[in-house]
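Asks: what's the 3D shape of this:
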Amino acid sequence: MLYRAGQQIGHYRLTHIVGEGPHAQVFVAEHLPSQAPVAIKMLRARLAQEEIEKFSRSARRIANLSHPHIMRVSDYGVERNVPYLVMEVALNGSLRRRHPEGTRLSTQRILAYARQISEALHYAHSENYLHQFIKPENMLLDKQGNVLLSDFFLPLGIFTARSPENSLYMAPEQYQGVARQTSDQYALGLIIYEWFTGERPTYDPLSTRLFQYGSLLPPLRAKVPSVSTEIEQVVMTALAREPHQRFKSMQAFASALEEAFRARPSSGPLRSFPQRVAVAPASQMTTPLSPLSTPNGVAVDVPEAPAEVKAAGRVIWTARANHGAVRSLSWSYDGRRLVSGGNDMQARVWDASTGKVLLSYGGHRTGVHTVAWSPRGLLIASAGYDPQVHVWSATRGAIMHTFQAHTQPVKALAWSSDGQRLASVDGPDGMVRVWDAMSGMQHATFKPQDKDVAALTWSPDGTCVAVASEDGGVQIWHVNTPRHHGRIFSDPSFASVQALAWASGNSYMASGGEEQVIHYWNTNTGRDKLLFSGHTQKILSLSWSQDGKLLASSSADGSVRIWDVRTGACVFAYSSKHPPVHAVAWSPGGSLLACGDADGSIQVWQIQFPA
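Replies: The predicted model follows:
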């Protein structure tokens, strides 16, 4: 039976279809009592009574699986003998959608994905449940970009072992009808092999011809010579034909992969820090980005480096922004107030000296992902997982404009330096829009080369917009020229860029992400001037001090660091008890630093240097 939007299934009303395959239809639906959005998977099967009982037992076991990297099944049922599962909505799609077939991934990204999936499988195995259908289409991404493993095996006749869509990533013994824990390990090994090579592995599971490591596939380095022998050995061990030759557990496999990653030679891509390159001029840009000028007409540059000094930090206040993570922070132009946005659907204005809430804005129906205070101080812009940008009064909370041209959740927004324009970008389509802040009219649109845009920033002189993408690219666009010329830069490590901050002077930018390293680089040539290394997980936020001498960073590892761009040294470090720290922001005066973490806590620090 085929279902359509508008039909009611139990306590849920189907709103629109988001996916369809030979085994199921997937809808976004509304939970009628709470009006909350959910995803419903309607299986293409009509069950006899004994099958209904078997389905209910298995669905109950899956619903009891509780892990940060497993898609939670919140409800299940049978409607007119058709089984269904209810889950949360994964707004960012699957890993197959993010990385289409033929895409090669960086070692850093592969390790990050493998770590999360291995943790989920290790937990499921400890609960005596096998997945059996490991494939990129069943690896979904949540709002923060974390992997959620979905579509665990259900003992129904529609899920046959040898169907083409299920056998692509199947271990030889599973193909013959005998699945075990190491079968899931084999499937993940096949996916990692594909991520390294960019080719979907093809092999005969019944073949007796073996390559090195007892595998049915050629060694990884035969396809990608740049992969270290240590990493190759781990991946090919997971791909051994005989189950007893693989790692004993998912935990052992993940640990071995981590060790192999750390054992890479210093000439490897992470430690050699390859220079980003100009991939291609967007719209054939030939005009370089001009540095900002002082009143005397002299270009601003980074000052000479003084002797290294350490900063001291003192907490001014700590506050809890109700439920959910703090996702974004922005200061008023005079440094007297601070606005925060978070997962609890509220944007709050705080007194910067006392930590008292002065105003709450509740105009969004979903979490507030990004907030920005206008340079003129009168307006605040906010956006979230609904496709709208709200501009509202910073003193009264009254809505001034609602920009509704986006069709996807808004990932980032920023004001131009004169406060007249606002740039915003949605995802996963990645459309960048520039608005007139007072009239609400759309000034320009850009379509980045990569759809999965993670960060956006304006140049200090207000002439350019830069966006960063999940494939490691940074695109810079001139917004005032007739054809909005731009330039595209790409990092050869292909590590996802999650944060951007343009330095005063227009000629340099800081960027960071999955690589766990912050690059300080020239926006005309793409060449690195400095590298800041110290975070142990991906960088999530960057912020410059007003004088351009200090750069603050926050990371998924829970730390906040301050870097001196004249020396490259870390002059201050703080670790939160509730990682990750999603947001960090310098006050305009440069003496206060605000940070917000996953627990919903905000801290404001007084940063002091020795006299």
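Asks: okay, CA-based contacts and neighbour counts for the rest of this
Replies: Fine.
Asks: contacts only, for Q49.
Replies: By CA atoms under 8 Å, 6 or more residues apart in numbering, the contact list for Q49 is empty.
Asks: any idea how far it lies from Q606?
Replies: Q49 is 67 Å from Q606, where distance means CA to CA, to the nearest Å.
Asks: next SSE after the helix or strand hosting A381?
Replies: Per DSSP states H and E: A381 is located in strand 379-384. Reading on from strand 379-384 to the C-terminus, the next helix or strand found by DSSP H and E is strand 389-393.
Asks: quick one: buried residues of the next helix or strand after that following strand?
Replies: As assigned by DSSP H and E, the chain's next helix or strand after strand 389-393 is strand 399-403. By 16 or more other CA atoms under 10 Å, the buried positions in strand 399-403 come out as 399-401, 403.
Asks: helix, strand or coil for the closest residue to A552 other than its chain neighbours?
Replies: Sequence neighbours aside, I562 is the residue nearest to A552 in space, at 4.4 Å (criterion: CA to CA, 6 or more residues apart in numbering). Judged by DSSP: H, G, I helix; E, B strand; the rest coil, the three-state class of I562 is strand.
Asks: I562 - how many residues pack around it?
Replies: 25 (other CA atoms under 10 Å).
Asks: now the one 10 residues further on
Replies: Around F572 sit 18 other residues, with neighbours defined as other CA under 10 Å.
Asks: what about it, which helix or strand?
Replies: Assigned by DSSP H and E, F572 belongs to strand 569-575.
Asks: just to revisit the earlier point, quick one: which of the buried residues of strand 399-403 is nearest T182?
Replies: Closest approach to T182 among the buried residues of strand 399-403 (CA to CA): F403, at 50.6 Å.
Asks: assumed E259 was part of a helix.
Replies: Yes - per three-state DSSP, E259 lies within a helix segment.
Asks: where's it relative to I192, distance?
Replies: In terms of CA to CA, E259 sits 16 Å off from I192.
Asks: swap in E119?
Replies: For E119, the distance to I192 - CA to CA - is 15 Å.
Asks: now the element after the longest helix along the chain, going C-ward?
Replies: Criterion DSSP state H: the longest helix present in the chain is helix 107-126. Remark: after helix 107-126, the chain's next helix or strand is strand 139-141, criterion DSSP H and E.
Asks: show me what the next helix-or-strand element following that next one is packed up against.
Replies: Using DSSP H and E, the helix or strand that follows strand 139-141 in sequence is strand 147-149. Applying 3 or more CA pairs under 8 Å, 6 or more residues apart in numbering; DSSP states H and E, we find strand 147-149 packed against helix 107-126, strand 139-141.
Asks: buried set for the last one?
Replies: Read that as strand 139-141. So for strand 139-141, counting by 16+ other CA under 10 Å, buried means 139-141.
Asks: now the second one, please; I'll put the structures next to each other:
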Amino acid sequence: RVGTQIGNYRLLRLLGEGGFAEVYLGEHSYLGTHAAIKILHTRVAQGDIAQFQQEARLLANLIHPHIVRVLDFGVADHTPYLVMDYAPGGTLRTRHPKGARLPLPTIVEYVKQIAQALQYAHDQKLIHRDVKPENMLIGRNGEILLSDFGIALIAHSSRYQSTKDMAGTITYMAPEQIEAHPRPASDQYSLGIAVYEWLSGNHPFQGSFTEIAIKHSFTPPPSLIEQLPSLSPALEQIVFTALAKDPKARFANVQAFATALEQASLSTETEPHSSQPPSEALPPIQSAIIPPNQPPPSHSEELVPPIQLASSSIIHTSPNQPMLPTSKLQPATSSESGHEPAERGISRRTLILTAAGTATAGIIGAGVFWFTRPSQPIRLPQSTRSPQGTLFVTYREHTDEVHSVAWSPHGKRIASGSWDSTVQVWNASDGGQVFIYRGHSAQVNLVAWSPDDKRIASQSEDETVQVWNANDGSQVFIYKGHTAPASSVAWSPNGQRVASGSTNGAVQVWNANDGSQAFTYQAHTASVWSVAWSPDGKRIASGSYDHTVRVWNANDGSQAFTYKGHADHVSSVAWSPNGQRIASGSGDSTVQVWNANDGSQAFTYKGHTVWVCSVAWSPDGQRIASGSASPDKTVQVWQAV
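Replies: This is a model prediction of the structure:
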């Protein structure tokens, strides 16, 4: 779009891109002034333009010293866009990279300004839905400006219900927002997560998309005092009040949270020390809404899942299909943000290969997968003579946590997706790097090879699914069909189509060659966290937060049946190799095995004590491996038939 005209503005350059919008620097044709032009990834029917104009007026009327001002609004070729003040000072994420601990007075000042903006918006009956450091801009005079109310614009419209369900970023998302019931207290929770991160240098909840979502809903945040012994209990309690699972248990409003934090800070003399090493500092960026689209620096950035892709599930694949691992459920340690000696342990940015036998159950983080020796043996060092568990390769080129790993179908290469915003392709035999794919502008949560070995699909926190050449990294296309973040991705067995589920409950089936959409399946009422094709490619099973697994026709989306045996969310779905049975793991701590043709239940496995986040069949269909969350933290292998 660079060089084109939208309204009175000529687009000069791309500033940033996300799942909901592209942001350009624009120059007014007559006045010569600059503004940020935000082009939404939503097409508006002619009859709906008037309503979008009405919604845009709500944003334009948000006139506050700590909110980025909307100057104009329009629709060009059925695509809505916003003209906004341009803030060249960058974001708080660029000023304070991940891992930095901020002095308490600095945190209090940030919270005071952002809370004022949020309270003003709440008083206007508007919820932001995506409060995070990336959306906190630095104004020309050093003031903090809250941006990206564009998500609120889309989500506020009653005509676009599918985008309302779960717009936002999972790392900062309140439990009720995950369940599609956002309220003003949801923004307070998100700001509380930011405060926790600024105090400790860590997010309170880490892992894959599914793992983080479950922790938001059920797991208390780790103690701040254990990480910062000098922090006062009063301050910790204030942060934890903002992070209460029940929105009614939080502060009465976001301004009350900011006031309580400021008052407590005045009564304490202890502050966390700033720990922003120069080597991790980010260069300033010029972005009004979203950080610019550029190759990521060597330090870490920031979230979602890997799967066959369900956010934390791995589906069994045959020797001719890709392995699809998942992310790890584990609290951050000092080694994640510091530089500990290698002999003290293996960090989450390190990958190891070991000798493991012909058919082995393996784990990548909290995910489980089976892999088999391909028909053409891979020449690995001593692979035919080494005892099980022999270390072959350690890959250390990532600069942040590795959350998805996939073997190529021919078994010679490995692709690893990381929170350093890259996918790195390297040789399985010696760890030699082949190339780095830098198409994403945020953490990569998931990677999957196409069955023909020629392409890779990667899903990122930048809310895109990108398909690219597995041999040289050249981009094939970016799929932007989702109106909410993608949470699961799976290639069809013949590699011609891709199915991707999202947090708004929709599953989209699209052409893997050009990204053209075939159809959207919309029967689920909550986030879809696992998508799996049947071995013959004729049906798709999708597991959801709505406690169901739905089996449907892969060609037209017609419903076959709904499996309702689980009492909690379904996080992983896997077809047996012969396509006759389906295994589903759930938050109810069970794995249920049932008939893939009519949903009649075969049996329920109850070996786990907490939610089961991943399941996979052995290649011969005789056994199942299932992985569970903390505190169980086990992978259990058991007889399937």
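Asks: mind checking the TM-score on these two?
Replies: Comparison of the two superposed chains (TM-score structural alignment, normalised by the length of structure 1) gives a TM-score of 0.50, and 366 aligned residues with a CA RMSD of 5.0 Å.
Asks: residues in contact with L550 of structure 1?
Replies: Under the criterion of CA under 8 Å, 6+ apart, the neighbours of L550 of structure 1 are 544, 562-565.
Asks: JSON lines for these, including distance to L531 of structure 1?
Replies: What follows is the contacts of L550 of structure 1, written out as JSON lines (distance: CA to CA, whole Å):
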{"residue": "W544", "distance to L531 of structure 1": "15"}
{"residue": "I562", "distance to L531 of structure 1": "13"}
{"residue": "W563", "distance to L531 of structure 1": "10"}
{"residue": "D564", "distance to L531 of structure 1": "11"}
{"residue": "V565", "distance to L531 of structure 1": "9"}
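Asks: just give me the closest of the residues you listed to L148 of structure 1.
Replies: When those are compared against L148 of structure 1 (criterion: CA to CA), the nearest one is I562, at 32.5 Å.
Asks: right, and the closest one touches F572 too?
Replies: Yes - the pair I562 of structure 1 / F572 is scored as a contact, 5.1 Å apart, by CA atoms under 8 Å.
Asks: and A222 of structure 1, how far from M400 of structure 1?
Replies: Distance from A222 of structure 1 to M400 of structure 1, by CA to CA: 60 Å.
Asks: what is the strand holding F572 of structure 1 packed up against?
Replies: Short answer (3+ CA pairs under 8 Å, 6+ apart): strand 569-575 of structure 1 packs on strand 559-564.
Asks: now V591 of structure 2, nearest residue through space, not along the chain?
Replies: In this structure, V591 of structure 2 finds its nearest non-sequential neighbour in G585, 4.5 Å apart by CA to CA, 6+ apart.
Asks: what about that neighbour, how many neighbours?
Replies: G585 of structure 2, neighbours per other CA under 10 Å, totals 30.
Asks: quick one: secondary structure of L153 of structure 2?
Replies: helix.
Asks: quick one, helices of structure 1?
Replies: Under DSSP H, structure 1 gives helices at 49-63, 95-98, 107-126, 164-167, 172-175, 181-197, 220-223, 229-238, 250-262, 269-272.
Asks: just name the most buried of those.
Replies: Across the helices of structure 1, averaging neighbours per residue (mean count of other CA atoms under 10 Å) puts helix 181-197 on top, at a mean of 24.
Asks: that one vs helix 107-126, what angle?
Replies: 170 degrees (axes from the mean of the first three to the mean of the last three CA atoms, to 10 degrees).
Asks: got the angle for helix 181-197 of structure 1 vs helix 250-262?
Replies: Using the same axes, to 10 degrees, helix 181-197 of structure 1 lies at 30 degrees relative to helix 250-262.
Asks: what angle do helix 181-197 of structure 1 and helix 229-238 make?
Replies: Going by the same axes, to 10 degrees, helix 181-197 of structure 1 makes 140 degrees with helix 229-238.
Asks: so what secondary structure elements neighbour helix 181-197 of structure 1?
Replies: Using 3+ CA pairs under 8 Å, 6+ apart: helix 181-197 of structure 1 touches helix 107-126, helix 220-223, helix 229-238, helix 250-262.
Asks: just the angle between the longest one and helix 49-63, please?
Replies: So that's helix 107-126 of structure 1. Between helix 107-126 of structure 1 and helix 49-63, the angle comes out at 120 degrees (the same axes, to 10 degrees).
Asks: residue contacts, Y81 of structure 2?
Replies: 37-40, 73-75.
Asks: try 10 Å this time
Replies: By CA atoms under 10 Å, 6 or more residues apart in numbering, the contact list for Y81 of structure 2 reads 6-7, 21-23, 37-42, 56, 72-75, 150.
Asks: kindly give a single PyMOL line that selects the buried subset of these.
Replies: The command below creates a PyMOL selection of those among the contacts of Y81 of structure 2 that count as buried (16+ other CA under 10 Å):
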select buried, resi 6+21+22+23+37+38+39+40+41+42+56+72+73+74+75+150
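Asks: filter the contacts of Y81 of structure 2 down to just the ones in helices.
Replies: Of the contacts of Y81 of structure 2, the ones assigned to helices by DSSP H are 56, 150.
Asks: how about G596 of structure 1: what's its closest non-neighbour residue?
Replies: Per CA to CA, 6+ apart, closest to G596 of structure 1 is I602, 4.5 Å.
Asks: in this structure F477 of structure 2 contacts V467, no?
Replies: Yes - using CA atoms under 10 Å, F477 of structure 2 is in contact with V467, at 5.6 Å.
Asks: which one's more surrounded, those two?
Replies: V467 (27 against 16).
Asks: next, count neighbours for the nearest residue to F446 of structure 1 once chain neighbours are set aside.
Replies: Residue nearest to F446 of structure 1 in three dimensions, not counting chain neighbours: V432, with 5.0 Å by CA to CA, 6+ apart. Residues within reach of V432 of structure 1, counting by other CA under 10 Å, total 24.
Asks: next up, the contacts around S328 of structure 1.
Replies: Contacts of S328 of structure 1 by CA under 10 Å, 6+ apart are 339-342, 347, 368-372, 382, 412, 541, 581-585, 595-597.
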